[in-house]
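**Student:** Dropping the sequence and predicted coords here.
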Amino acid sequence: MTTATVVSKDGTTIAYEKIGSGPAVVLVDGAFCYREMGPSRPVAEQLSDRFTVYIYDRRARGESGDTLPYDPQREVEDLQAVAAEAGEPVDLVAFSSGCAVTLATVQAGLAVRRIGLYEFPLIVDDSRPPAPEGYQQHIRDLIAAGKNGAAVKYFMHSGIRLPRLLVELFPVFPGWSKLKKTAPTLTYDGRFMGDALDGKPIPAGRYDYVSAPTTVYAGTKSPAWMRNGNAALAQAIPGAKFVDLPGQTHQVNAAKFVPTLKEFLQ
């Protein structure tokens, strides 16, 4: 795949690649992730035998630029720009907090054929405590103070609920430097996530604007709160289907995910 660029509405350069041939599919990454880190590349490679797949670096990640001050609308425009290169209507497949970006872009009027959402981090019941009071503000404060590593750890423990001992070991794991480098974008994802981690049911009618066929996925080895949240999301989106992926976690295995995804997108 060769890197190309598109200029978003505010003048920011967004880097992307495309692979394969067939109907256009755009992949949307979640927190930290971009073309060189996360699920998009392996998923794109396995979809490419039947689809033209677009993967892109969300702004302030990888080879994409950024323009301050940040506003969530800019990321909606970024996805719109990539989709325009692909040729609407497109299929959208999103991971984690990228689901929020995707749904916001659909709400803004992007023409889509199908939508696949993998594990939007939603707390909708008491299967886990909600994020702490002031959670998003604390992440913003840590980033503003230049404490990127501390922000990563706080997000992983207080947001994702990974065990504290595991989180403390993150600096010795491969990829720690990439996590710290992209940590400032946690504040961007936070703007999209809104009340998703507050532990309250999804308000009635929130996703009534979604008219494209939609499938929501969750792994059977993910925690109960994640599975419950995504099951509730499927119920909240008109006509959506919920699919459990056997043996999968939030870090989905492309080889296990793509066959099911192809069945939906065909």
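**Tutor:** Arrived safely, thanks for sending.

**Student:** C-alpha only now, for contacts and for neighbours.
**Tutor:** Noted.

**Student:** Residues touching the helix ranked longest in the chain, excluding its own?
**Tutor:** Counting residues, the longest helix found in the chain (DSSP state H) is helix 72-86. Here helix 72-86 makes contact (CA atoms under 8 Å, 6 or more residues apart in numbering) with 6-10, 14, 16, 24-26, 54, 56, 58-59, 89-90, 101-102, 104-105, 108, 110, 188, 191-192.

**Student:** from those, which ones fall inside helices?
**Tutor:** Secondary structure assignment by DSSP H places 101, 102, 104, 105, 188, 191, 192 of those in helices.

**Student:** which of the contacts of helix 72-86 are buried?
**Tutor:** Among the contacts of helix 72-86, those scoring as buried are 6-8, 14, 16, 24-26, 54, 56, 58-59, 89-90, 101-102, 104-105, 110, 188, 192 (criterion: 16 or more other CA atoms under 10 Å).

**Student:** What segments of the stretch 101-250 of the chain are strands?
**Tutor:** All strands of the stretch 101-250 of the chain, identified by DSSP state E, counting those that start in this stretch, fall at 112-118, 214-219, 241-245.

**Student:** looking at those strands, which is closest to residue 265?
**Tutor:** strand 112-118 (6.8 Å; CA to CA).

**Student:** what's that closest one packed up against?
**Tutor:** strand 90-95, helix 98-107, strand 214-219 (3 or more CA pairs under 8 Å, 6 or more residues apart in numbering; DSSP states H and E).

**Student:** Now render those as JSON lines, adding distance to residue 117.
**Tutor:** Shown next, in JSON lines, are the helices and strands packed on strand 112-118 (distance: least, CA to CA, whole Å):
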{"stretch": "strand 90-95", "distance to residue 117": "5"}
{"stretch": "helix 98-107", "distance to residue 117": "6"}
{"stretch": "strand 214-219", "distance to residue 117": "5"}
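
**Student:** Test my guess that residue 35 contacts residue 56.
**Tutor:** Yes: between residue 35 and residue 56 a contact is recorded at 6.2 Å, counting by CA atoms under 8 Å.

**Student:** hmm, back to that, any chance of the strands of the stretch 101-250 of the chain in JSON lines, plus mean neighbour count?
**Tutor:** Output for the strands of the stretch 101-250 of the chain, formatted as JSON lines (neighbours: other CA atoms under 10 Å):
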{"stretch": "strand 112-118", "mean neighbour count": "22"}
{"stretch": "strand 214-219", "mean neighbour count": "24"}
{"stretch": "strand 241-245", "mean neighbour count": "17"}
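
**Student:** between the ones you listed, which one is nearest to residue 184?
**Tutor:** strand 112-118 (23.0 Å).

**Student:** quick one: the closest one to strand 241-245, angle?
**Tutor:** Here the directions of strand 112-118 and strand 241-245 differ by 40 degrees (axes from the mean of the first three to the mean of the last three CA atoms, to 10 degrees).

**Student:** Next, the angle strand 214-219 makes with strand 112-118.
**Tutor:** Going by the same axes, to 10 degrees, strand 112-118 makes 20 degrees with strand 214-219.

**Student:** next, the one to line up against it:
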Amino acid sequence: MTKNSYNAVTSKDGTTIAYRSFGRGPGLLVVPGALSTSEEFTELAGKLSDSFTVHIVDRRGRGGSGPQGPDYSIAKEREDLLAVQEATGAVYLFGHSYGGLAALEAAMATSAFAKIALYEPGVVVQSEPADWNWLSEYEKDMNRGDYRAAFAAFVRGAGHTPLSRLPKWYAKLILRMVIRGNHWSRILRLLSENLNEHREVRRLASTYPRYGEIRADVLVLSGGKSPESVHRMAGELERTIGRSRTLSIPKLHHLSPENGESPAEVSQCVRQFLIS
């Protein structure tokens, strides 16, 4: 496999799914989260490319892949990952956040993956209707064209930062100051896709017992700085999936696998799990 090559497959519904390939060795699919593309995982891939052929998927709606489509659901993500797995022969799988949720759904449909590492997958183990009020705010803000407000609604609702405890107007102001330029442009391009994806997170809330059917070895990673709800979710997955275990990495947070954060620490844990 040529190092740092850009490839594509056609998914079941005809959508093009692109992916970047790095290194040599057994195949490892990397599935980014909701507001990310393959570009944000090149450092993680580079750390693993001496032992694995790492294929970073551009999920539909981003990068070189086709659009989500009007009938988008996580079933489409599952079909996309199965298409990339068939093309690459990958036997390992890594998913971050919503990408971790997609990875779990793909693992339900195939026995091709021997080992699956997840970093804070987008699994909701317990849900009340009020927990999702932010999603309707997000949609209204998008319809009004107030994309900064939509992003603030998402960040507060997702609950991964202290901004969740601040009034929305104040969170919006802080986010405007700290997320600018190219970083904001990247997020802005994915806000509509992010809304669709979190509708799926809501739909799948509390359905995690289904993952008890997964027979692969599974490692659920989390960051020590992440909220307690994340660690409870990881514990529930460990109790649900027969061949699974959890590992919390001190000082890390939800975005740690991405470029410029802590991909070296994440990759070290993933490597040890995959080669053990």
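**Tutor:** Great, that's in hand. Predicted model, so just to flag it, every value in this text is computed and none were measured.

**Student:** Identify the residue nearest residue 63 of structure 2 in space, chain neighbours excluded?
**Tutor:** Leaving out its chain neighbours, the residue that sits closest to residue 63 of structure 2 by CA to CA, 6 or more residues apart in numbering is residue 37, at 6.2 Å.

**Student:** how near is the aligned partner of residue 224 of structure 2 in structure 1 to residue 249 of structure 1?
**Tutor:** Superposed on structure 1 with TM-score structural alignment, residue 224 of structure 2 falls opposite residue 220. Distance of residue 220 of structure 1 to residue 249 of structure 1, given as CA to CA, to the nearest Å: 7 Å.

**Student:** Check residue 134 of structure 1 too.
**Tutor:** From residue 134 of structure 1 to residue 249 of structure 1 the distance is 27 Å (CA to CA).

**Student:** Looking at the two, which has the bigger crowd around it?
**Tutor:** Regarding residue 134 of structure 1 and residue 249, a neighbour count based on other CA atoms under 10 Å identifies residue 249 as having more, with 16 against 9.

**Student:** quick one, what contacts the residue opposite that one in structure 2 once aligned?
**Tutor:** Aligning on TM-score structural alignment places residue 249 of structure 1 opposite residue 253 in structure 2. Residue 253 of structure 2 is in contact with 222, 223, 224, 225, 226, counting by CA under 8 Å, 6+ apart.

**Student:** 7 Å instead?
**Tutor:** Contact partners of residue 253 of structure 2, counting by CA atoms under 7 Å, 6 or more residues apart in numbering, are 223, 224, 225, 226.

**Student:** Find the residue at the geometric middle of structure 1.
**Tutor:** For structure 1, the residue nearest the mean C-alpha position is residue 98 (1.9 Å; CA atoms, centre = their mean).

**Student:** Quick check, that one in contact with residue 28.
**Tutor:** Yes: contact status for residue 98 of structure 1 versus residue 28: in contact at 5.4 Å, counting by CA atoms under 7 Å.

**Student:** so how far is residue 118 of structure 1 from residue 215 of structure 1?
**Tutor:** Taking CA to CA as the measure, residue 215 of structure 1 falls 9 Å from residue 118 of structure 1.

**Student:** go on, residue 182 of structure 1?
**Tutor:** Distance from residue 182 of structure 1 to residue 118 of structure 1, counting by CA to CA: 21 Å.

**Student:** just residue 165 of structure 1 next, same as before
**Tutor:** Residue 165 of structure 1 sits 27 Å away from residue 118 of structure 1, going by CA to CA.

**Student:** swap in residue 83 of structure 1?
**Tutor:** For residue 83 of structure 1 relative to residue 118 of structure 1 (CA to CA), the value is 19 Å.

**Student:** what's the counterpart of residue 239 of structure 1 in structure 2?
**Tutor:** So residue 239 of structure 1 corresponds to residue 243, using TM-score structural alignment.

**Student:** Which stretches in the stretch 151-276 of structure 2 count as helices?
**Tutor:** For the stretch 151-276 of structure 2, the helices defined by DSSP state H, counting those that start in this stretch cover 168-178, 181-189, 191-204, 228-240, 263-275.

**Student:** Check the mean deviation of the third one from structure 1.
**Tutor:** When structure 1 is overlaid, helix 191-204 of structure 2 sits 2.5 Å from its aligned residues on average, using mean CA distance after the TM-score superposition for structure 1.

**Student:** Can you give the distance of that helix from its chain's centre?
**Tutor:** Mean C-alpha position of helix 191-204 of structure 2 versus that of the full chain (CA atoms, centre = their mean, to the nearest Å) differs by 12 Å.

**Student:** by how many degrees do that helix and helix 181-189 diverge?
**Tutor:** Orientation check (the same axes, to 10 degrees): helix 191-204 of structure 2 against helix 181-189 gives 50 degrees.

**Student:** List the buried residues in helix 191-204 of structure 2.
**Tutor:** By 16+ other CA under 10 Å, the buried positions in helix 191-204 of structure 2 come out as 191-202, 204.

**Student:** which residue sits closest to the aligned residue in structure 2 for residue 7 of structure 1, ignoring its sequence neighbours?
**Tutor:** Using TM-score structural alignment, the partner of residue 7 of structure 1 in structure 2 is residue 10. The shortest distance from residue 10 of structure 2 to any non-neighbouring residue, by CA to CA, 6+ apart, is to residue 16 (4.7 Å).

**Student:** didn't that neighbour look like it was pressed against residue 66?
**Tutor:** Yes: under the criterion of CA under 7 Å, residue 16 of structure 2 makes contact with residue 66 at 5.1 Å.

**Student:** of the helices and strands packed on strand 112-118 of structure 1, which approaches residue 44 of structure 1 most closely?
**Tutor:** Per CA to CA, nearest to residue 44 of structure 1 of those: strand 90-95, 10.3 Å.

**Student:** And the contacts of that closest one?
**Tutor:** With contact meaning CA under 7 Å, 6+ apart, strand 90-95 of structure 1 is reached by 24-30, 83, 102, 111-120.

**Student:** let's go with 8 Å and repeat that
**Tutor:** Outside strand 90-95 of structure 1, the residues that reach it (CA under 8 Å, 6+ apart) are 23-30, 39, 83, 102, 111-120, 265.

**Student:** counterpart of residue 112 of structure 2 in structure 1?
**Tutor:** Superposed on structure 1 with TM-score structural alignment, residue 112 of structure 2 falls opposite residue 111.
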